[in-house]
Each structure stands twice: as C-alpha cells, then as structure tokens.
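# Sequence first, predicted model second:
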Amino acid sequence: MPFAVYVLGLAVFAQGTSEFMLSGLLSGIAGDLHVSLGAAGLLTSAFAVGMVVGAPLTALAGRAWPRRRALLFFLGVFIAAHVVGALTSSYGVLLATRVAGALANAGFWAVALVTALALAGPHRRARATAVVVGGVTVACVVGVPAGAALGELWGWRSAFWAVALVSVPAAGALLVALPGGRPDGAPPPAGAMSELRALARPRLLLTLLVMALVQGATFCTFSYLEPLVTRVTGFGQGWVPMVLALFGVGSFAGVTLAGRLADARPGAVIGLGMSALAAGWAMLALTASYPAAALALVLLQGALAFGTGTTLITRVFQLAPDAPTLAGSFATAAFNVGAAAGPWLGGLALGAGLGFRAPVWVSALLMCAALAGGWVLSLSSGAVRVPGRLGAAE
C-alpha cells in the first residue's frame, strides 16, 4: 500500500478525533464559556450538520483542483479552525469554527477517499478505503479518550491544540508524498452537471440510503451504550470507557478484515455483514443483562458495522466511476446523516419510556430496513440472488 494512503489515514484520525471528542469536553466548555450544557452540545450538532451539507458543496468547489492542493487546502482550514477555537473566549466564534472545521473535514474526506483509491489501484480499492476509514476507528479507540484526558488535565482547549498539532505533520507528509498537479494523461474533470447526473442513478442513491441506515443503526446504539451497560448490564461507571474502547477495537478489526476480503467479494461482505448486524443488534437487546454476552456482542457489532460500512463506501465508487470526487462527498454525507439520525431516533425511543434497551431495538429495525434496501438492489442488478449477495455479480 502506498505510504501516502497511510498519511491520509493519519489526517482522518485527527479529524475523527475532533468530530467525536466533545463528548468528554462539554462540561469544561460550558463552564469556561458560561453557556448551558445544551448549548455546548450544539457544537457537536453543528459539526454533524457541517459535514452533511459541506460534503457535496466543498467537493463541487474543489473538484477542478489537483488533489494535493485540495487536500492541503482543506487540512489547512481544518488546522486554522482548531487554532482559533483553542484561542477564542466567545461561544459564537467557537460555534463558527466547528462549522468551518466540519466543512473542511467533509471536503478532505471526499478528496482523500478518491485519492486513496487512485493510489492503490483497481485491485486494492477496499484495502485503501479501509486504511482511510481506519483513521476514524483509531480515533474512537485512542483519540477521543486522549482528548478527554487532556481536557481533565489542562482544560478543553488543550484537546483542540492537540488536534491541530497532530494535523501539522500529516500536512507535511502529504506535501512530500503526493505529486503536485494532475497525473500525466489524466483527463480534465467532467462538468458539474454531468457528475451530478451520474450520481442520480437509482442504484447509487439506494446504496447511499442503505449506507445511511447501516450507520444510523451503528450510532443509535453506540450513543447510548453508557446507560445500557450501567443500568441493564450492571457494570459500574468505570467500565464505560472500556466498553467504548472495546467497540472501537472491534471497529478497527472490522475495517482491517473487510479491506482484505471486500476486493474479491464485496457483495458477500455487505450482504452477510448486514444480515449479521440485524441479528446481532436483536441479540444484544435480548441478552444485554448478561455481561459476557454484552461484551462479546459489543466487540462483534463494532467489527461488523465498520467492516460493512467500509465496503459500502467502496461500492459507491464502483457505481459512480465517472464522478469519483462527488461520489466520495455523497458517501461522506450519507455516513453523517446516519450518524446524526441514529442517536436522534434512539433518543426518541428513550424519551417514549421504552427502556434502555430501546435504542438497540431501533438499531435492529434500521438494519431490517437496510436489508430491504439491499434486497431491492439485488433484484435490480440482474444477479443470481443467493443469501449474502448485494448488487451486481462479483
């Protein structure tokens, strides 16, 4: 795998840490800036909205640039947003930096995915995607707990400084590892309307919907693991970081394994992965009161969720070969739509008084909807339909 692909994963690690680290910093931010916890929580929502809206907009804005220039520009804006966020004493400015950072993150993701695939070549596309997405899973395991620890030791601003500092060597490495300009013989990008028409294909849109449903199921349960394991499983509060880290370890293992399997059999990985996810969320809801079962399923579901999600990203690029950058942006948007909608739906279930297992049942239902979408895709592909197949014949 080219060195530059791993550099992209490092940059995504820093950006993934920024996206999720506020969960451990909200109290410090609220106290320092004299705002409510709810207002501090809006900083996370602003980042998610910025990712969803920004992915297609930034991809359209930077699609004509050479990839190295686009990546360095987006990463530079991301670093600057975190420096300003670390220095400001204004809640409004901090909120603006979260939106700006999200827009830059969305643009970087879209270009990074298509760059990694181009560097890896046609036979290692899934492995390249796994390296980039693996940056997010490492952020969940290492970056987010480290950010929370820094916040405890030196205040929430130190976590923002750390994200900026980790991003600087990634920018330097990208400057060295990626060639400038366009590759020799590369055609100029197609017109924006031509690329948008390519993304309007029904099978691609349905794949993006399936992807959003899978991510919604993942983050619905992940967001409410703390009350599940403390009030249903019976673990003490001290176990919560360990359980979250266990999910992250499973996620990293899942993207790594999927990267090795999905290049050969992407449809099987997606179809079997989604079926196992639906069954696994239902099993977790039923067995959450048994500690050994809960721990095993948290690890397994993390692996299945991110392994399946990574392969779905690769499938999006396969379905839109003539609009790679915009395809990457739409995949990024679908990921974040699920990441925002899942916790909202889980919160509605909790608010309705359905109990602490309710978000897990919502995850199972979302996966049933994803399976239905996958079945429609298999019907439309003209492939021989067997269990575990999704999409075109492999």
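Here it is on my side, so go on.
# C-alpha only now, for contacts and for neighbours.
Will do.
# Apart from its chain neighbours, what residue comes closest to V249?
Nearest residue to V249, sequence neighbours excluded (Cα to Cα, 6 or more residues apart in numbering): V141, at 6.5 Å.
# now Q15
Excluding the flanking residues, the one nearest Q15 by Cα to Cα, 6+ apart is N105, at 6.6 Å.
# what about that neighbour, which helix or strand?
helix 91-120 (DSSP states H and E).
# Got another one to weigh against that:
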Amino acid sequence: MSLPLYLLAVAVFAMGTSEFMLAGLLPDIASDFDVTVATAGVLTSAFAIGMVVGAPLMAALARDWPGRSSLLAFIVTFAAAHAAGAVTSSFTVLLATRVVAALANAGFLAVALTAAATLVPLDKKGRALAVLLSGTTVATIAGVPSGSVLGTVFGWRAAFWAVAALCLPAALGVLKGIPGGRVKAEATGGPALRAELALLTKPRVLLVMLLGALVNAATFASFTFLAPVVTDTAGLDELWISVVLMLFGAGSFVGITIAGRLSDQRPGLVVAVSGPLLLVGWPALAVLADRPVALCTLVFVQGALSFALGSTLITQVLYEAAQAPTMAGSYATAALNTGAAVGPLVAATALGTEAGGLGPLWASGLLVGVALLIVLPLRTRVAINRSAGVSYDEALTVPDPTRDR
C-alpha cells in the first residue's frame, strides 16, 4: 500500500471523527438547544443526507479539477463549517453547518475512494478501501471517544473546535502526498459523465448499493443512540460512553481489517458468515443491554460484524462500477450515507415505541433482516451455480440483462 493512500486515511480520520462523535454528544447538544434527543439526532441524518446528495454532485464537479486542489478545498470547507458550528447559538444554523460539512466530506470521500482504487492493482480494491476506511474505524477508537470526553469535560463545542484543528495536519498530508494531476476521465480517454451515470441503471450496481445502505442504516441506527443506552439502560456513568464507543471502534477496526483480506476474492463468504451473526447480535444486545459486561462485549462484536459486512458490500460497488472511473467512489459514498441518513430516522421512530431507548437496537436487527431477505433469493442461485462449478463468490451476484448484449 502506497504512502498517499495512508495520507488519505488521515483525512478520513478527521472527517470520520466528526461524523461519528455526535453519538456521544447528542444529550449535551439537545440540552444546550432545548430540544429532544430524537430531534438532536436529526443532525446525524442531515449530515448523511448531505453526503448522499453531495457525493455524486461533488464528484461530477471534481472531474475537471486537479485532484490535490479539490481534496484541499474540501478539507478547508469542512474545517470552516465546524468552526461556524462551534460558535452558533441557533440549532438551525448548526443543522446548516452539518449539511455544508457533509457536502465537503462527500466530495473528499468520493474523490479519495476513486483515487485509492487507482493507487493499487486492479484486484486489490478491497485492500485499498480497507486502508482508507481504517481512518474511520480509528476515528471511532480514538477520535470519537476523545470527542466525547471533550464534550463531557468542556462541552460539545470544544469537540467541534478539535475537529476543525484536526483538519490542519490532514490538509498538510494531502498537500505533501497527493499528486496534483487532474481527475477528468475524458482527458485520458475514459468514459463521458453520461456513460458513467448510466451505470446506475445496472441491476448489479443497484443491488450492492442497496445492500450496503441497509447494513449501514442498521449500524447508524444503533450507534447514533448508543449513549442513552449506556447511561440509562446499563446505568453507567457518562464517561463510560467513551469506553463503549471505543469498544465499538475497536471492533470495527478488527472487522474491516479482516474483511479487507477477504472482500476482493471471497465476498460471498463474508456475507454468509457475518450477515446472520449480525442479525442475531442486534436483538441480543437489546435484551442484554442492562448488563454492562454483555453490553460491552456485544458492542465490540457488532462493530466488527457491521464493518466487515458493510465494507465488503461497498467494495463490491467499486467493482461493479469499475466502468465509472471518476464516479464509482461517489456511488459507494452515496450507498454508505443513504444508510447513515435512514438509520437514525428509523431509530428515532423506534424510540417512540414500547421498546423506548432500546428501540434503535431492535430497528437495527430489522434492517439487517431486510438486507438478508433481499440476499436470500440469491442463495438458490448460489446452490445451482456451485453444482455447475461456479465459485460461491462468482454466484453471489444478480444477472445483468444488459450485459453481453
């Protein structure tokens, strides 16, 4: 793996810290602005919606920009949005800054994902994605708990200032390590934008995007509202929020590292093993959340399974959209953040049910169940094709009626 790829991961760490740290700050933000925790959770959904909309939009715009300059512009905008959010006294303005930050994050990640795929051999996209997204998992291990501690000790605004400051070394890393060439596809004989967008009509691309979105929705549904589970259901002190978030992050790092070794050659194996375990794990966490040891153990396990499965599915988006060299990263980003937008909304609705604060955990199980129900018809095709000498992973796809015409 090349040095520029790790420098991109540093920037992803800064942005991942911002995206995930709200899980530990929502109660304080809700109290500061005199809104409910469910309303404060809209900040997470707003960020994710901005990512979904911004990913293809920013990627399309960045086709004509020098790669290094575009990445730097996205980082600077991201930092400025956090500085503005740190000083505002209006929840509406804070919400707006989250959208702006999301657009910048989306642009950066879309360009970075595409760049990462070009920095490695064609059959190593899963490994490259694992390195890049390791910035996110490290953010959940170190950045997010640190943000939670800052929020607990100095207030949530200190965490926003810390993210803005964290963008500075990330910007320096991009400046020093990323080539300044243009990313425009047509300049090198690549496909036109219309041709790249046409891939969104392909069943294979849409399927893996949908599955990735559902799994990520399940992850964010519970992660966003994990803090109240720690303090209210498990009865632990507020500082334990950071510990639990760190355990989730450690699990996610383990999961994405293992999946990075398997997602290129054996994606079906990852789906077959982690999918059912993830489905069982979320309800188990809901039932055992009042037991601190079980809570901590299952949070680690669910973090590992969520990121192993999610990253594998997103890797498949890059493979299926390989004919869209400048837009594939935006499709992967859009899938990730469609889930991140939908998950907290579903979870907020679940808070109003009889399950109360445990509702998001049950909702996560439901979302994973939907994903597995979509995959289930493919298992029949897998069995048929295996008997014909086709590998498990080759069979774990949907026939594309437009292919080979």
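Yep, it's here. It should be emphasised that the depicted structure is a prediction, and the values quoted were computed from it without experimental measurement.
# could you pull out the helices for the stretch 151-300 of the second structure?
Remark: helices assigned in the stretch 151-300 of the second structure by DSSP state H, counting those that start in this stretch are 156-177, 193-198, 203-224, 226-228, 239-262, 267-288, 292-320.
# Quick one: closest of the ones you listed to N337 of the second structure.
For those, the distance to N337 of the second structure is smallest for helix 203-224, at 7.1 Å, taking Cα to Cα.
# where's that closest one relative to the chain centroid, distance-wise?
Distance, stretch centre to chain centre, for helix 203-224 of the second structure: 9 Å (Cα atoms, centre = their mean, to the nearest Å).
# how big's the offset between it and the first structure?
Mean deviation of helix 203-224 of the second structure relative to the first structure after superposition (mean Cα distance after the TM-score superposition for the first structure): 1.3 Å.
# quick one: that helix aligns where in the first structure?
Mapped onto the first structure using TM-score structural alignment, helix 203-224 of the second structure spans residues 202-223.
# residue contacts, the residue nearest to Q15 of the first structure?
Counting by Cα atoms under 8 Å, 6 or more residues apart in numbering, N105 of the first structure makes contact with Q15, M51, F74, L75, F78.
# Can you pick out the most distant pair from the residues you listed?
Using Cα to Cα, those span at most 14.3 Å, a distance reached by M51 and L75.
# ok, those two, which is more surrounded?
Taking other Cα atoms under 10 Å, M51 of the first structure and L75 do not tie; M51 has more neighbours (31 against 25).
# For A173 of the first structure, see how far away the more buried one is.
As defined by Cα to Cα, to the nearest Å, M51 of the first structure lies at a distance of 24 Å from A173 of the first structure.
# for V269 of the first structure, same thing?
33 Å.
# which one of the two has more residues nearby?
Counting neighbours by other Cα under 10 Å for V269 of the first structure and for A173 shows that V269 has the greater number, 23 against 18.
# any idea what L298 of the second structure aligns with in the first structure?
Match for L298 of the second structure (TM-score structural alignment): L297.
# so what's the residue nearest to its match when sequence neighbours are not counted up against?
What sits nearest to L297 of the first structure in space, not counting adjacent residues and going by Cα to Cα, 6+ apart, is L284, at 6.3 Å. By Cα under 8 Å, 6+ apart, the residues touching L284 of the first structure are A293, A294, L297, V298, V360.
# if we can go back for a sec, contacts only, for the match of L298 of the second structure.
L297 of the first structure touches G280, M283, L284, counting by Cα under 8 Å, 6+ apart.
# run the last query once more with 10 Å
L246, F247, G250, G280, W281, M283, L284, T287, A288, P291, A303 (Cα atoms under 10 Å, 6 or more residues apart in numbering).
# Looking at these, which is nearest S36 of the first structure?
Checking the contacts of L297 of the first structure against S36 of the first structure by Cα to Cα gives F247 as the nearest, at 29.8 Å.
# Distance to P344 of the second structure for the helices of the stretch 151-300 of the second structure - can I get that in JSON lines?
Below are those laid out as JSON lines (distance: least, Cα to Cα, whole Å):
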{"stretch": "helix 156-177", "distance to P344 of the second structure": "20"}
{"stretch": "helix 193-198", "distance to P344 of the second structure": "28"}
{"stretch": "helix 203-224", "distance to P344 of the second structure": "5"}
{"stretch": "helix 226-228", "distance to P344 of the second structure": "11"}
{"stretch": "helix 239-262", "distance to P344 of the second structure": "17"}
{"stretch": "helix 267-288", "distance to P344 of the second structure": "15"}
{"stretch": "helix 292-320", "distance to P344 of the second structure": "16"}
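# okay, those helices, which one's buried deepest?
Ranked by mean neighbour count under mean count of other Cα atoms under 10 Å, the helices of the stretch 151-300 of the second structure are led by helix 203-224, which reaches a mean of 26.
# Kindly provide the distance from the residue lying closest to A213 of the second structure once chain neighbours are set aside to P325 of the second structure.
The shortest distance from A213 of the second structure to any non-neighbouring residue, by Cα to Cα, 6+ apart, is to G339 (4.1 Å). The gap separating G339 of the second structure from P325 of the second structure is 23 Å, by Cα to Cα.
# When the two are compared, which one has more neighbours?
Taking G339 of the second structure and P325 together and counting by other Cα under 10 Å, G339 has the greater number of neighbours (29 against 20).
# The more buried one: which element?
helix 328-351.
# Which is the succeeding secondary structure element to that helix?
Toward the C-terminus, helix 328-351 of the second structure is succeeded by helix 359-387 as the next helix or strand (DSSP H and E).
# Next, the angle from that next one to helix 328-351.
Helix 359-387 of the second structure and helix 328-351 are oriented at 130 degrees to each other (axes from the mean of the first three to the mean of the last three Cα atoms, to 10 degrees).
# compared with the second structure, how much does stretch 303-316 of the first structure deviate?
Mean deviation for stretch 303-316 of the first structure: 0.8 Å (mean Cα distance after the TM-score superposition for the first structure).
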